[in-house]
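# the following block contains a protein sequence and its predicted model.
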Amino acid sequence: MVFSKLWLNYKKLDDTRKRILISCEHSLKESAAFEELQTAMKAMLPEAIVLWKSEVFDDDSYLIVLGIHPELDREEYTIAASLNITEICGGSEAGLLYGVFEFLKRTALAGGFIGFNAQAKPSQPLRMLDHWDNADGSIERGYSGKSFFFKDGELLVNERTVMYARLMASVGINGVVINNVNVRGSAKRLLTKDYADSLEELGELFGRYGIKLFICPDFAAPISVGGLDSADPLDERVINWWKECCASLFSRIPNLGGFLVKADSEGQPGPFAYGRDHADGANMLARAVAPFGGLVIWRCFVYNCAQDWRDLKTDRARSGYDNFMPLDGRFDDNVILQVKNGPMDFQVREPVHPLFGAMKHTKLMAEFQLAQEYTGQQKHVCWLVPMIKDILGFHTKHDMQDDRVSRTVCGVAAVANTGDDFCWTGSELAAANLYGYGRLLFNEDTDLDELAEEWAQLTFGDDEQVISAVSEILKGSHKAYEDYTVPLGLGWMCKPNHHYGPDPWGYEFDRWGTYNRADRNGIGVDRSPAGTGYSAQYAPEWAEVYGDIDRCPDDLLLFFHRVPYTHKLRGGKTVIQHIYDAHFEGYEQAEHFAALWASLKGRVDERTFKNVSERFEEQLNCAKEWRDIINTFFHRLSGIDDKQGRKIYN
């Protein structure tokens, strides 16, 4: 089984010590923290021996003391490091493990043992990855090979899942959903004894690394695997079936965290079929898992996917707020509503979802997508971490002590971008999203420039030219992608179904509510109070800004307003000239990134160089298509020439 170790590929240090001494209580000798230290030290100091509680300590020794301090929070750690001795303490084995990974990271970046003091605990309590893996081994919206959790209906636990747990723990992930929210095939039987043994084994592995195991159940499981004729959440037979199911599951899998549920959306079963609402469905499941400390995470991605394009008032963007806001306060304490970062579907630019800060009596968590469904599918480099940080730091303007999104939620989840490819994420550079996402949730104050350089160094080594080039590519990649694809918050304009490549009217007359309303007179969707009224779902201060065409931020203008092509943006450009300029400039940036990578030939290993080079070739081809098709589309509609006279195809 061959796979990359990514940022945990420990390299030799510039140190000549002969002994590494690890001192800890006997109970910690079997911990993941102890094992990780052993593994790392053997790679970093290959000529040294690693000992437990040796009596010998001299100039050729380095001592690492591990301990549990109950006065610390469970996931908190402290580190007191010097040139000869380091003490790492955690509030639990999970906190200790996080401390060990922080010590190893700083040691690796410095190239040797250094003195420092650190104390940290996570910014977010629940830091999750959601895998859209199917039991047959396929991955919905997967761009990195097949599943490493499932193959032909079998749940796998092997050396790759161990490496996965190490990688996730190293960046602070503490919850993983292993199967697709669209529950299909034999995944419906994850609730049954068919998978009990393998789920127990995987749960034990995850627990060792401080990770809770979650699964997505079929809401209609009482019918699909239980033999009942109903899944009505208020039917006593259904209620009792779920109680018995959960009692059996949690008794076999002590590290089971609970369920992630997609209901009544895009064809998935749910409580609406029985005249019930989301609170009825979520609370029924929550009461079944509550005796075992379980959570029910209920997705808010629900909308009517049978919209008529002729209807100018119905608005998919409104659906999350309209469906869930009236239910505020009706959900049980162990229900968390999982809200997408924006109201549509993981577009490169959307406004922050209006539910954040609005639901004051309901627990929420934010959902992002590391799988690059709409941002280049891991063929284009697009570092999403700055966008995630911006959204978590967004001030909702609701009446609360701290109105940032990060303070209105009790956790964050992201759709994973992993698969069984050698490098885990399809593109070697896409792993920066996985690493940065976890690091950001653990410390929301993380400096993004430092984070990009840190990932590049841990992944590619100490070559300054490599670190500089990779960091520059990452930091400029999101803006470049946005520039050469979809302008000013408009969204979509991609090919239907697979969502890769340009198709300006691909969804324009379809049922999905993803319209741009472009014609010869103008472009954009009127979501002001005079239009669909979506802008009024925000706190009054933002509602006034978004609803006013003269105050709306330029980068969201076409999301909220329909404007003529000659409408002037704040910088003085017209909308049409901005579209032309952005698409030419975005493509030029992509060319620049490809040239930067090409300059690293011989400085990174050949497999990695080829992997990224091939993807840059595809990125340039696709970016050129985006540039030319979008510019030509708008030129033909508007009849307005590019002021700079660049080539537009007519």
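Arrived safely.

# from here on, contacts and neighbour counts on C-alpha atoms
Noted.

# show me where the stretch 501-650 of the chain has its strands.
Using DSSP state E, counting those that start in this stretch, the strands of the stretch 501-650 of the chain run over 522-523, 563-564.

# comparing these, which comes out most buried?
strand 522-523 (a mean of 22; mean count of other Cα atoms under 10 Å).

# re the thing from before, kindly reformat the strands of the stretch 501-650 of the chain as JSON lines containing distance to N180.
Formatted as JSON lines, the strands of the stretch 501-650 of the chain follow (distance: least, Cα to Cα, whole Å):
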{"stretch": "strand 522-523", "distance to N180": "36"}
{"stretch": "strand 563-564", "distance to N180": "39"}
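
# so which of those strands comes closest to L285?
Closest to L285 of the strands of the stretch 501-650 of the chain, according to Cα to Cα: strand 522-523, at 44.2 Å.

# for the closest one, packing partners?
Judged by 3 or more Cα pairs under 8 Å, 6 or more residues apart in numbering; DSSP states H and E, the packing partners of strand 522-523 are strand 563-564.

# tell me what the strand it packs on is packed against?
If contacts are counted by 3+ Cα pairs under 8 Å, 6+ apart, strand 563-564 sits against strand 522-523.

# distance from the strand it packs on to the middle of the chain?
On the basis of Cα atoms, centre = their mean, to the nearest Å, strand 522-523 sits 33 Å off its chain's mean C-alpha point.

# what's it in contact with?
Here strand 522-523 makes contact (Cα atoms under 8 Å, 6 or more residues apart in numbering) with 516-517, 558, 562-565, 638.

# which residues does the residue positioned nearest the centre of the chain contact?
When Cα atoms, centre = their mean is applied to the chain, the residue found nearest the centroid is A414 (2.7 Å). A414 makes contact with 128-130, 367-370, according to Cα under 8 Å, 6+ apart.

# same thing but at 10 Å, please
Counting by Cα atoms under 10 Å, 6 or more residues apart in numbering, A414 touches 127-131, 176, 340-341, 366-371, 434, 437-438.

# so which of those are in helices?
Those of the contacts of A414 mapping onto helices are 434, 437-438, per DSSP state H.

# on that earlier part again, W597 is nearest to which of the strands of the stretch 501-650 of the chain?
When the strands of the stretch 501-650 of the chain are compared by Cα to Cα, strand 522-523 sits nearest W597, at 36.8 Å.

# okay, and A196 sits in which element?
helix 196-208 (DSSP states H and E).

# hey, which helix is longest across this structure?
Ranked by residue count under DSSP H, the longest helix found in the chain is helix 606-638.

# in that helix, what's buried?
Judged by neighbour count using 16 or more other Cα atoms under 10 Å, the buried positions of helix 606-638 are 609, 611-613, 615-617, 619-620, 622-636, 638.

# could you do stretch 64-71 as well?
By neighbour count with 16+ other Cα under 10 Å, stretch 64-71 contains the buried residues 64-69.

# another structure for you, compare them:
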Amino acid sequence: MTSLRFVFLFLLISFSTLAQKDYKLWLQYTAVNNAVMASEYKNNLKGIVVLGNSETIKVAQKELQAGFLGMLGNIPQIKSEIKEENNLIVGAASSLNPEIKKLVSSDFDKINNEGFIIKSVSIQNKKQIIITGKNDVAVLYGVFSFLRILQTNKSLKNLNIADSPKTNIRILNHWDNLDRTVERGYAGFSLWNWQKLPDFIDQRYIDYARANASIGINGTVLTNVNANALILTPQYLEKVEALANVFRPYGIKVYLTARFSAPIEIGNLKTADPKDLEVMNWWKNKATEIYKRIPDFGGFLVKANSEGQPGPQNYGRDHVDGANMLADAVAPFGGVIMWRAFVYSEHDANDRAKQAYAEFQPYDGKFKENVIIQVKNGAIDFQPREPFHPLFGAMPKTPLMMEFQITQEYLGFSTHLVFLPKLFQEVLESDTYQKGKGSTVAKVVDGSLHHNKITGIAGVANIGNDLNWTGHPFAQANWYGFGRLAWNPYLDSEVIADEWLRSTFSNDENFLKPVKKMMMESREAVVDYMTPLGLHHIMDTGHHYGPGPWVSNLSRPEWNPVYYHKADKNGIGFDRSKTGTNATAQYAPEVEKLFDNLQTCPEKDLLWFHHVSWDYKLKNGQTLWNGLALKYQEGVDEVAAMRNVWNKTEKYIDSERFSEVQMLLEIQYKEAKWWRDACLLYFQQYSGKELPSGVEKPTQTLDYFKSLKFPFAPGNG
């Protein structure tokens, strides 16, 4: 009996140790196996001199201790003064003595208030390493960056780093509801346990803050953009305050979604008209109430007059009226209004892709200075691939912030391995030509093109209460990569993949090289087996999980996939050129010319902008029909290749994560074939052509695929 108990205890401990790896994200702090680097680290890190005693500095010290213990097997001595050499000196500018401050004074000119300095220096002929910044949160960012150096086995010799975030607001948008369901969430329920708050502080809240701070995320919107006014009541604000208190030492501000009709729903007013004096005062009083509880409250995110959400248009007003009224309410406290540009109307179904531009571009320069317009990366809705949103090249007098979707609403949920920083980078590098060549989306977003005062990047979070946070171990890389690109929109996604793999799994090159290649190719694979050559929004109804190009019975035309692909006997694709809806005219002339011409339009965007004959010759000599079918097959083959790569990694990582990813890749392979077969069978009705050589024949009928239903698909609530 006793031996059985020991076996059970051993299994329990083994399981929890393995499970913890999934939970730790990229903050694994596993032992440095490279003997040369481990020796260098130990020789250069004899002690830690911590300057300051704020909650943030205490967090930084605790993180260093955890990192050193895990990676080096010991915690260097914590010291209050510098006597010997090879110390790590950690503290903000205000805590440095004049001698040390002089050594880094020129570096402070290179950083902003959130930037940090990591530098090798000599103090009284003794070698030291300094981590500093203009405030304690900046120091914390520097500490996490320093630990990443160790995690990725880089040398500590001659360190000279001065790094600052290029955007002000680097924020996660949680589409979390008060009942703990998560709209478009595929990793369990919401992190926020509103029932137990404010008195029960889950360790997850702290670990969430750690993870975000480690990649420079400095804001979180706790609630769904399809907002519930109850979050603004005292009962819930007390709970929000508790979370804000947890996040503050990590430099994270809390934001909330504002339901535009809140003055009616919880304020007993008869209207929510932004021009009504009582309504204006209600919002001002509400802002005062919130800031009294949470002095560093960030502000409001607003979805208005979109998909049934209330807004200023309900009262004959416009977006400027609504946004500026709320901006006045939070302005005295330094608050910001993030007003979403995701709008489309059932009354104008000419081309959904044109509507955000039509509603917002005429208001350029009319918003208050603490309003920033939050624009999705593309004009439709987080598709596997979209051309960049035309608004990024059309509102020079208005700050625009990027909205990316980290959760994989249209990319196979957390079942499919898709490295999204590749998508993010593609958008950020796109050239708007607003001020001539080189006017990239990144320069619009970081404010450098138009010298905006406020800048930002938002990511719709993929986080839930699953043990591994994101539902798929590799979906953690999308959270990580979003944070790194929000900090620096010019980072290369391959660098991000390398950092994440080394920090999360292994520094072994035999593991890194093939798996990094797999990650870098994964997004294109998904485009190929879902929406090749510019196809878009052909997912099934509601849940957006699988293929549904046949759907045509929804009440609004622009909700139906047939609206977007327009397949007929003559061809396929949405004509947005001059001969169609003329959506190309919303871009700068250079971009318009590129997209508008069938011959110059990039083939990756071909069916986004043009209705193309089935016999049209692609650049590779294939007809459109053959090329489309071969792209679908290529996507399936790419997933098979990913699966084969992963099957060879077993000896490099823990068995639990290996098995988890292996099983998920099997599902992805099956579902890639489902996408290929369902779409090609459907489109074949119109092309009337046989599948080309090299494309596997479907084993099911079109009627079978049409019959599939997913009433309980996650993230649909």
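On my side now, so go ahead. Quick caveat, the model's predicted, so the values are computed rather than measured.

# report the TM-score for the pair.
The pair, once superposed, lands on a TM-score of 0.93 when counted by TM-score structural alignment, normalised by the length of the first structure; 640 aligned residues with a Cα RMSD of 2.3 Å.

# average gap between the helix or strand where the residue nearest to the centre of the first structure lies and the second structure?
In this structure, A414 of the first structure sits in strand 411-415 according to DSSP H and E. Compared with the second structure after fitting, strand 411-415 of the first structure deviates on average by 0.9 Å (mean Cα distance after the TM-score superposition for the first structure).

# now that strand: which residue numbers in the second structure?
Alignment of strand 411-415 of the first structure against the second structure: residues 456-460, by TM-score structural alignment.

# could you do stretch 91-108 of the first structure as well?
On the second structure, the counterpart of stretch 91-108 of the first structure by TM-score structural alignment is residues 134-151.

# buried sites along the matching stretch?
Judged by neighbour count using 16+ other Cα under 10 Å, the buried positions of stretch 134-151 of the second structure are 134-148, 150-151.

# for stretch 350-367 of the first structure, same thing?
By 16+ other Cα under 10 Å, the buried positions in stretch 350-367 of the first structure come out as 350-360, 362-367.

# strands - which of these land there?
If you go by DSSP state E, these have 363-367 in strands.

# helix or strand next in line after the one helix or strand R148 of the second structure maps to, which one?
Element membership for R148 of the second structure (DSSP H and E) is helix 136-151. Sequence order places strand 160-163 as the next helix or strand after helix 136-151 of the second structure, per DSSP H and E.

# once aligned to the first structure, how far is that following strand on average?
Strand 160-163 of the second structure differs from its equivalent in the first structure by a mean of 1.1 Å after superposition (mean Cα distance after the TM-score superposition for the first structure).

# where in the first structure does that strand fall?
Going by TM-score structural alignment: strand 160-163 of the second structure matches residues 117-120.

# show me which positions of the matching stretch end up buried.
Residues of stretch 117-120 of the first structure classed as buried by neighbour count (16+ other Cα under 10 Å): A120.

# distance from the chain centre to that stretch, please.
Worked out by Cα atoms, centre = their mean, stretch 117-120 of the first structure lies 26 Å from the chain centre.

# ditto for stretch 535-549 of the first structure
28 Å.

# give me the range in the second structure that it lines up against.
With TM-score structural alignment as the criterion, stretch 535-549 of the first structure aligns to 584-598.

# compute the first-to-last residue distance for the matching stretch.
Distance between the two ends of stretch 584-598 of the second structure: 12 Å, counting by Cα to Cα, to the nearest Å.

# now do the buried residues in that stretch.
Using 16+ other Cα under 10 Å as the test for burial, stretch 584-598 of the second structure gives 584-588, 591-593, 595-598.

# equivalent analysis for stretch 402-420 of the first structure, please.
Buried, per 16+ other Cα under 10 Å, within stretch 402-420 of the first structure: 403-420.

# and the helices in the stretch 51-200 of the second structure?
55-72, 98-108, 136-151 (DSSP state H, counting those that start in this stretch).

# now E666 of the second structure: how far from H416 of the second structure?
Remark: distance between E666 of the second structure and H416 of the second structure (Cα to Cα) = 10 Å.

# spell out the secondary structure type for the residue nearest to K243 of the first structure when sequence neighbours are not counted.
Using Cα to Cα, 6 or more residues apart in numbering and skipping the chain neighbours, the partner closest in space to K243 of the first structure is A288 (4.6 Å). Classification of A288 of the first structure using DSSP: H, G, I helix; E, B strand; the rest coil returns helix.

# residue contacts, the nearest residue to D107 of the second structure once chain neighbours are set aside?
Distances taken as Cα to Cα, 6+ apart place A162 nearest to D107 of the second structure, at 6.6 Å, with adjacent residues excluded. Residues in contact with A162 of the second structure (Cα under 10 Å, 6+ apart) are 107-112, 115-119, 131-133, 142.

# nearest to Y29 of the second structure among those residues?
Closest to Y29 of the second structure out of these is G142 (16.3 Å), distances taken as Cα to Cα.

# so the closest one makes contact with I129?
No. Look at G142 of the second structure against I129 with Cα atoms under 10 Å: they stay out of range, at 11.8 Å.

# K29 of the first structure contacts V65, doesn't it?
No. Counting by Cα under 10 Å, K29 of the first structure does not reach V65; the two are 11.6 Å apart.

# quick check: neighbours shared by those two?
In contact with both K29 of the first structure and V65: 22-23, 52, using Cα under 10 Å, 6+ apart.

# of the residues you listed - the most surrounded one?
When neighbours are counted by other Cα atoms under 10 Å, I22 leads the shared contacts of K29 and V65 of the first structure with 21 neighbours.

# and the angle from the host helix or strand of it to helix 32-44?
Per DSSP H and E, I22 of the first structure falls inside strand 19-23. Angle, strand 19-23 of the first structure to helix 32-44, by axes from the mean of the first three to the mean of the last three Cα atoms, to 10 degrees: 170 degrees.

# so what touches strand 19-23 of the first structure?
29, 34, 37-38, 41-42, 45, 47-67, 85-87.

# again, only using 8 Å
The contact list for strand 19-23 of the first structure (Cα under 8 Å, 6+ apart) reads 34, 41, 48-54, 60-66.

# how big's the offset between that strand and the second structure?
Relative to the second structure, strand 19-23 of the first structure is 3.7 Å off (mean Cα distance after the TM-score superposition for the first structure).

# give me the neighbour count for L12 of the second structure.
By other Cα under 10 Å, 12 other residues sit near L12 of the second structure.

# would you check the span in the first structure matched by stretch 507-520 of the second structure?
Using TM-score structural alignment, stretch 507-520 of the second structure lines up with residues 462-475 of the first structure.
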